[in-house]
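Asks: Would you be able to build a 3D model of this:
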Amino acid sequence: MGKIKMKTNRSAAKRFKVTARGKVLHFKAGKSHLLRKKTRKRKRHLKKPTILSAANLSAVKRLIPYKF
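Replies: You can find the predicted model right below:
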């Protein structure tokens, strides 16, 4: 029997992007509604992707094994 391939979690594959150096980018939560009370600066910073923290990296690597 050959090696059994892992399935990629499709929802995670759509939410995370791996850079060329192996870092994981994701978008912050909180940009969909209740925007009136948030400052312009805060909304602007929510637009940009950020690097995933090291604490969550191992969990994401299990979800999207073939992107690394």
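Asks: rest of the way, CA atoms for contacts and neighbours
Replies: OK.
Asks: neighbouring contacts of the longest helix seen in the chain?
Replies: The helix that spans the most residues within the chain, counting by DSSP state H, is helix 54-63. Applying Cα atoms under 8 Å, 6 or more residues apart in numbering, the contact partners of helix 54-63 are T8, N9, A12, A13, V24, F68.
Asks: So for that helix, what gets flagged as buried?
Replies: Neighbour-count burial for helix 54-63 flags V60, K61, L63 (criterion: 16 or more other Cα atoms under 10 Å).
Asks: let's see this one next to it:
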Amino acid sequence: MPKMKTHKGTKKRFRVTATGKFKHRCAGTSHLASRMSKKRRRNLRGTRVLHDSVNHQIARALGFYSL
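Replies: Now for the predicted structure:
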């Protein structure tokens, strides 16, 4: 059997924490931010922890476990 490949797009967008959770950048921050309120822009800074219901999809795309 061939080796399972890492999904490179997922690898660029997600990072694993020490406890095994996944961090990601908030959506909607790349452009057109001038129409947002200051509070909304401020709250979109930094990274967030991914919701538990999607963790298995990201882990599979990153090659943590196979099919």
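Asks: Superposed, how do the two chains score by TM?
Replies: The TM-score (TM-score structural alignment, normalised by the length of structure 2) is 0.84; 64 aligned residues with a Cα RMSD of 1.3 Å.
Asks: rewinding a little: if you rank the contacts of helix 54-63 of structure 1 by neighbours, which is first?
Replies: Comparing those by number of neighbours (other Cα atoms under 10 Å), V24 comes first, having 22 neighbours.
Asks: so what's that one up against?
Replies: F16, K17, V18, I51, L52, L57.
Asks: Quickly note the distance from the corresponding residue of structure 2 for the last one to F14 of structure 2.
Replies: It stands for L57 of structure 1. Taking TM-score structural alignment, L57 of structure 1 has N55 as its aligned residue in structure 2. Distance of N55 of structure 2 to F14 of structure 2, computed by Cα to Cα, to the nearest Å: 11 Å.
Asks: Kindly provide the distance from P65 of structure 1 to V18 of structure 1.
Replies: On the measure of Cα to Cα, P65 of structure 1 and V18 of structure 1 end up 11 Å apart.
Asks: Can you find the partner of A13 of structure 1 in structure 2?
Replies: Using TM-score structural alignment, A13 of structure 1 sits opposite K11 in structure 2.
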